[in-house]
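Colleague: Here is my input, please return the structure:
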Amino acid sequence: MAEGKTGKSAGKGRPGGAARKNAATLEARIIDAALALAAKRPWGEVTLADIAAKAGVGLGELVAAFPSRLNIISAVMARIDAKVLDGLDPDLAAEPVRERLLDILISRFEALAPHKAAVRSIARFLAHEPEAALALRRAVLRSQAAMLAGAGVETYGPGGAARALGLAFVYRQGLRVWLEDDDPGMARTMAEIDRRLRDGERVLGRLAGIGGAARIARSLCSALLERRRKTAGTDSGGAPAA
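Modeller: All right, here's what the predicted structure looks like:
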């Protein structure tokens, strides 16, 4: 009897695993279809129905998995997060934090390289849709917190939130350069990220101490707002596209 129960329980477990696998496969097909369409035409013109048709799934299935195109963009970020973190070089642990972050962000752009046209399309859309860019803020910060964690940097509490905000700014500036950088070695992109990380180190050094996290957050927010004012209408991306 015990054997029968065990077998029955195991039988119950298998369909659950199969369902999860099927859901993951469905989501992957939808993400791939969305990226393929974004690479061919402006993201603002791509509808959920278009994506469903490209993926070969019903619109109801797609909406159940991703209620909006912003959910799909968030899923693209999560996919890239996983790819970068799964491919981390163990030897990075011996490097200074700035070098670790530089390597991780460059690895992110390498992972995005096959989808550069799609990322450009999405970035252009977000540049002219501030509400959509704002709605992605949580996903962006979660993504950059994952990159910090990969570099062994503390992400908890106000200090962690400030670091994620700062890295999001660095990444956004790097993304703007990367979208125009045709060099396979990404020399311009690497130089921009390195410069921004060095600037960040100096800011952190000046603001360290009691209450430093709050001052860091205020300083970064001020820098972001100032940058947005200066580049309003000319920027190539309101929020990182992936």
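Colleague: Please make it C-alpha for all contacts and neighbour counts, starting now.
Modeller: Noted.
Colleague: element containing the spatially most central residue of the chain, please.
Modeller: Centroid-nearest residue in the chain, with C-alpha atoms, centre = their mean: residue 77, separated by 3.4 Å. In the assignment (DSSP states H and E), residue 77 maps to helix 69-86.
Colleague: Could you name the helices and strands sitting against that helix?
Modeller: Other helices and strands packing on helix 69-86, by 3 or more C-alpha pairs under 8 Å, 6 or more residues apart in numbering; DSSP states H and E, are helix 2-40, helix 97-112, helix 137-150.
Colleague: hmm, back to that, so the residue nearest to the centre of the chain versus residue 71, what's the distance?
Modeller: The gap separating residue 77 from residue 71 is 10 Å, by C-alpha to C-alpha, to the nearest Å.
Colleague: How about residue 137?
Modeller: Counting by C-alpha to C-alpha, the gap between residue 137 and residue 71 amounts to 12 Å.
Colleague: repeat for residue 192
Modeller: Here residue 192 is placed at a distance of 29 Å from residue 71 (C-alpha to C-alpha).
Colleague: compare with the first, here's sequence two:
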Amino acid sequence: MPKTERILKVMQRVYERQNFTVGELAEEFSVSYRTMLRYLHELSHLGVPLYAHEGKNGGYSILNTRQQRARTEQMGESIQRIIKPQTLIVGLEMKIPFTAYYMSHALKPKLWQELEQRKAEIPYLRRTSKPQYVAAVLNRQQIYHYVAGMEVTTIRDMPERMVSLTLPTQEYAMYTHEGHSNREDTDQSYAYVLQQLKQRGLTPNPTRYCLELRASVHASLAQIYVPLTV
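Modeller: Prediction:
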């Protein structure tokens, strides 16, 4: 079945079901979880009003007109254009082929667990009332690079097997993600907000790292920074 025809069938099924999970649709259409998520992202960019529900039994639903308006107003108000000064991060990394992206579901929690156990080894932590745990995410040249780390004031005396990132001063679109910290839920938040940025005429910069800042490893509230092309 041609891809365009398959996406149209997925769209029809989404509107029929109203509520669903990626896994359910992937099984129904005999495709991988990754492929189905990509289809849903494409539908979102086409204007299909998908909304992610967090939690153990979370999934997706189609927003009605009133819900769409309320959600758009809520997200629009939460998106801010800000200049973030140079950011220094020390932490643990994973680099995997983008085709194996969903291996991150298993690998990410292990990174954060090890970081939590070893955070006392990281010198020069940035002391602030804002979130200290930082995920830096970059997709480039078919490689998915993820760093689970913490902000520091100086990169020196690196702990064993940890890496550092020095991110330059950058203009970002910053918004608040409320929901589960898992990749699927966060991805849907990204997809929805990217759609809103497009409507506002803002262009993400794919060559720079996106950031996710949390007050704790499992916090349901995150500040997400999407770098903008100036």
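Colleague: Any idea what the TM-score is?
Modeller: Scored against TM-score structural alignment, normalised by the length of structure 2, the superposed chains reach a TM-score of 0.27; 101 aligned residues with a C-alpha RMSD of 5.6 Å.
Colleague: ok so, going back, give me the more crowded residue out of residue 192 and residue 71 of structure 1.
Modeller: Legend: neighbour count by other C-alpha atoms under 10 Å for residue 192 of structure 1 and residue 71, higher for residue 192 (20 against 17).
Colleague: distance of the closest residue to that one other than its chain neighbours from residue 147 of structure 1?
Modeller: Closest residue in space to residue 192 of structure 1, ignoring its immediate chain neighbours: residue 174 at 6.0 Å, by C-alpha to C-alpha, 6 or more residues apart in numbering. Separation of residue 174 of structure 1 from residue 147 of structure 1 (C-alpha to C-alpha): 14 Å.
Colleague: Now do the strands in structure 2.
Modeller: Counting by DSSP state E, structure 2 has strands at residues 19-20, 50-52, 60-62, 80-84, 87-97, 133-140, 143-151, 163-167, 170-178, 210-214, 221-227.
Colleague: Format those as JSON lines; extra columns: distance to residue 198 of structure 2 and mean neighbour count.
Modeller: Compiled in JSON lines, those are given as follows (distance: least, C-alpha to C-alpha, whole Å; neighbours: other C-alpha atoms under 10 Å):
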{"stretch": "strand 19-20", "distance to residue 198 of structure 2": "26", "mean neighbour count": "16"}
{"stretch": "strand 50-52", "distance to residue 198 of structure 2": "16", "mean neighbour count": "22"}
{"stretch": "strand 60-62", "distance to residue 198 of structure 2": "20", "mean neighbour count": "19"}
{"stretch": "strand 80-84", "distance to residue 198 of structure 2": "14", "mean neighbour count": "15"}
{"stretch": "strand 87-97", "distance to residue 198 of structure 2": "26", "mean neighbour count": "20"}
{"stretch": "strand 133-140", "distance to residue 198 of structure 2": "19", "mean neighbour count": "20"}
{"stretch": "strand 143-151", "distance to residue 198 of structure 2": "23", "mean neighbour count": "23"}
{"stretch": "strand 163-167", "distance to residue 198 of structure 2": "24", "mean neighbour count": "16"}
{"stretch": "strand 170-178", "distance to residue 198 of structure 2": "12", "mean neighbour count": "20"}
{"stretch": "strand 210-214", "distance to residue 198 of structure 2": "17", "mean neighbour count": "23"}
{"stretch": "strand 221-227", "distance to residue 198 of structure 2": "12", "mean neighbour count": "22"}
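Colleague: Which of those strands sits closest to residue 28 of structure 2?
Modeller: Among these, the nearest to residue 28 of structure 2 by C-alpha to C-alpha is strand 19-20 (11.1 Å).
Colleague: List of residues touching that closest one?
Modeller: Strand 19-20 of structure 2 is contacted from outside by 14, 59-62, using C-alpha atoms under 8 Å, 6 or more residues apart in numbering.
Colleague: circling back to that earlier point, I'd like the helices and strands packed on helix 69-86 of structure 1 as TSV, with mean neighbour count and distance to residue 221 of structure 1 appended.
Modeller: Converted to TSV, the helices and strands packed on helix 69-86 of structure 1 look like this (neighbours: other C-alpha atoms under 10 Å; distance: least, C-alpha to C-alpha, whole Å):
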stretch	mean neighbour count	distance to residue 221 of structure 1
helix 2-40	14	31
helix 97-112	20	21
helix 137-150	21	13
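Colleague: give me every residue that touches residue 193 of structure 2.
Modeller: residue 75.
Colleague: I'd like the distance from residue 222 of structure 1 to residue 168 of structure 1, if you could.
Modeller: Distance from residue 222 of structure 1 to residue 168 of structure 1, by C-alpha to C-alpha: 14 Å.
Colleague: More neighbours: which of these two?
Modeller: residue 168 (22 against 12).
Colleague: tell me which residues in stretch 165-180 of structure 1 are buried?
Modeller: 165-179 (16 or more other C-alpha atoms under 10 Å).
Colleague: now, which of those sits nearest residue 100 of structure 1?
Modeller: Distances from residue 100 of structure 1 to those, taken by C-alpha to C-alpha, are shortest for residue 167, at 12.5 Å.
Colleague: which stretch of helix or strand covers the residue nearest to residue 192 of structure 1?
Modeller: Judged by DSSP H and E, residue 174 of structure 1 forms part of helix 157-178.
Colleague: Give me the contacts around the helix or strand that that helix is followed by.
Modeller: Remark: after helix 157-178 of structure 1, the chain's next helix or strand is helix 187-207, criterion DSSP H and E. For helix 187-207 of structure 1, the external contacting residues (C-alpha under 8 Å, 6+ apart) are 98, 102, 106, 166, 170-171, 173-175, 177-178, 181, 213, 215-216.
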